[in-house]
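> sequence unavailable; structure follows:
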């Protein structure tokens, strides 16, 4: 009789542990998905601001059509649904580079830089970029936690049984971002 009680107790404890691990993995997976959706909201905000910015600059720099087309094409690609995290990151990197060229064009037009509408759009875009960066840090922290839990024993047994997959990091691939800033006095 005591052997049966001990066996049942061990089975119950193992079942409770497995359930807790499974639920923890589900919570982390949902947190990763939620944090990605928050980034997606900010990316959509960014994508909505860009046409207004392009139109404002177009009014001043009509002969820069190549730059405008590059920004528009990059925005269209980045705003397209159905991308993986890695694909979205690559598309956002292209868009960031195109926006850099757009701001370089804007630098050549002092009247444009003084335009209140342009300044407001530029500030909104800067605020959005900051929120995207914060969201990316939050998302990547959640991805790290999920991936670690999926890889660490004994949770990896439960993850394997229920086909939990590692999540992708949202990484910046822009060399300008990764470069060491040059400080001159």
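Ah, there it is. Just so you know, these numbers come straight off a predicted model, no measurement behind them. Numbering: from 1, shown residues only.
> please make it C-alpha for all contacts and neighbour counts, starting now.
Fine.
> which residues are in contact with the closest residue in space to residue 57 that isn't next to it in sequence?
Counting by CA to CA, 6 or more residues apart in numbering, residue 106 is the residue found nearest to residue 57 once chain neighbours are left out, at 6.6 Å. When contacts are counted by CA atoms under 8 Å, 6 or more residues apart in numbering, residue 106 touches 57, 112, 113.
> OK, contacts around the second one?
Counting by CA under 8 Å, 6+ apart, residue 112 makes contact with 57, 60, 106, 118.
> tell me the secondary structure for the first one?
When you say that, I think you mean residue 57. Following DSSP: H, G, I helix; E, B strand; the rest coil, the label given to residue 57 is helix.
> and the second one, by the same measure?
Going by three-state DSSP, the secondary structure assigned to residue 60 is coil.
> where's it relative to residue 114, distance?
Here the distance between residue 60 and residue 114 works out to 12 Å (CA to CA, to the nearest Å).
> the two: which has the busier surroundings?
residue 60 (16 against 10; other CA atoms under 10 Å).
> ok, for that one, nearest residue in space, not its chain neighbours?
By the measure of CA to CA, 6+ apart, the closest residue to residue 60 outside its immediate chain neighbours is residue 112, 6.5 Å from it.
> repeat that for residue 21.
In space, and not counting its chain neighbours, residue 21 is closest to residue 155: 6.4 Å by CA to CA, 6+ apart.
> surely that neighbour and residue 19 touch.
No - contact status for residue 155 versus residue 19: not in contact, 10.8 Å apart, counting by CA atoms under 8 Å.
> ok, second structure coming up, stack it against the first:
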């Protein structure tokens, strides 16, 4: 009888661990999907900024200001795939240069709003995942399954 109780208890523990592992995988997948959506919108924004640069050059805008935007945009584009924090810093630099340049067009403004929404969505996914990674007893499964905390995207200041 004792053996049966121990076997049932062991099966329950294994089942709980497997279920937790699958929840980790699902949450990490949701965070990765949110990141991919954010990255795609940032790339679209870079394209819009390229169009803004071309239009500004055609209208005879200050070449020094345009050079700063081109450099910041290139750095932001190069940071894609480098990780959350390097990409966020490059985007922050691009935002500073763009703000100094003057008013943005409606397409860039709309893209900025989508980026802000996607950043919030991504950070919510990451916070939920990280909470599970760091909370006992699921933290035990996280260590065994090598589920590491994910980096949040810094919110624009």
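Good, I have the coordinates. These figures come from a predicted structure and were not determined experimentally.
> TM-score, when you put one on top of the other?
TM-score for the superposed pair, counting by TM-score structural alignment, normalised by the length of the second structure: 0.94. Supporting figures: 156 aligned residues with a CA RMSD of 1.4 Å.
> hmm, back to that, with neighbour numbers in mind, choose between residue 155 and residue 19 of the first structure.
Set side by side, residue 155 of the first structure and residue 19 show unequal neighbour counts under other CA under 10 Å, the larger going to residue 155 at 20 against 13.
> that one matches what in the second structure?
For residue 155 of the first structure, the aligned position in the second structure is occupied by residue 138, per TM-score structural alignment.
> so that match sits against residue 20, correct?
Yes - under the criterion of CA under 8 Å, residue 138 of the second structure lies in contact with residue 20, with a separation of 6.6 Å.
> now for those two: what residues contact both?
Counting by CA under 8 Å, 6+ apart, residue 138 of the second structure and residue 20 have no shared contacts at all.
> turn the contacts of residue 106 of the first structure into JSON lines, columns for distance to residue 162 of the first structure.
Putting the contacts of residue 106 of the first structure into JSON lines (distance: CA to CA, whole Å) gives the following:
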{"residue": "57", "distance to residue 162 of the first structure": "52"}
{"residue": "112", "distance to residue 162 of the first structure": "56"}
{"residue": "113", "distance to residue 162 of the first structure": "55"}
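> now, among those residues, which is nearest to residue 170 of the first structure?
Top of the list for closeness to residue 170 of the first structure, among the contacts of residue 106 of the first structure and by CA to CA, is residue 57 at 29.9 Å.
> residues near the closest one, how many?
Using other CA under 10 Å as the criterion, the residues surrounding residue 57 of the first structure number 22.
> can you count the residues close to residue 44 of the first structure?
By other CA under 10 Å, the burial measure for residue 44 of the first structure, its neighbour count, is 15.
> how about it, what's its partner in the second structure?
Using TM-score structural alignment, the partner of residue 44 of the first structure in the second structure is residue 43.
> host element of its match?
Here residue 43 of the second structure is covered by helix 2-58, with elements defined by DSSP states H and E.
> next, the mean deviation of that helix compared to the first structure.
Here the mean offset of helix 2-58 of the second structure against the first structure after fitting is 0.7 Å, by mean CA distance after the TM-score superposition for the first structure.
> from residue 136 of the second structure, how far out is the match of residue 44 of the first structure?
38 Å.
> what of residue 58 of the second structure?
Counting by CA to CA, the gap from residue 58 of the second structure to residue 136 of the second structure is 60 Å.
> same question for residue 89 of the second structure.
Distance of residue 89 of the second structure to residue 136 of the second structure, given as CA to CA: 33 Å.
> try residue 48 of the second structure
As it turns out, when the distance is counted by CA to CA, residue 48 of the second structure lies 45 Å from residue 136 of the second structure.
> with neighbour numbers in mind, choose between these two.
Neighbours were tallied for residue 48 of the second structure and for residue 136 using other CA under 10 Å; the higher tally belongs to residue 48 (16 against 11).
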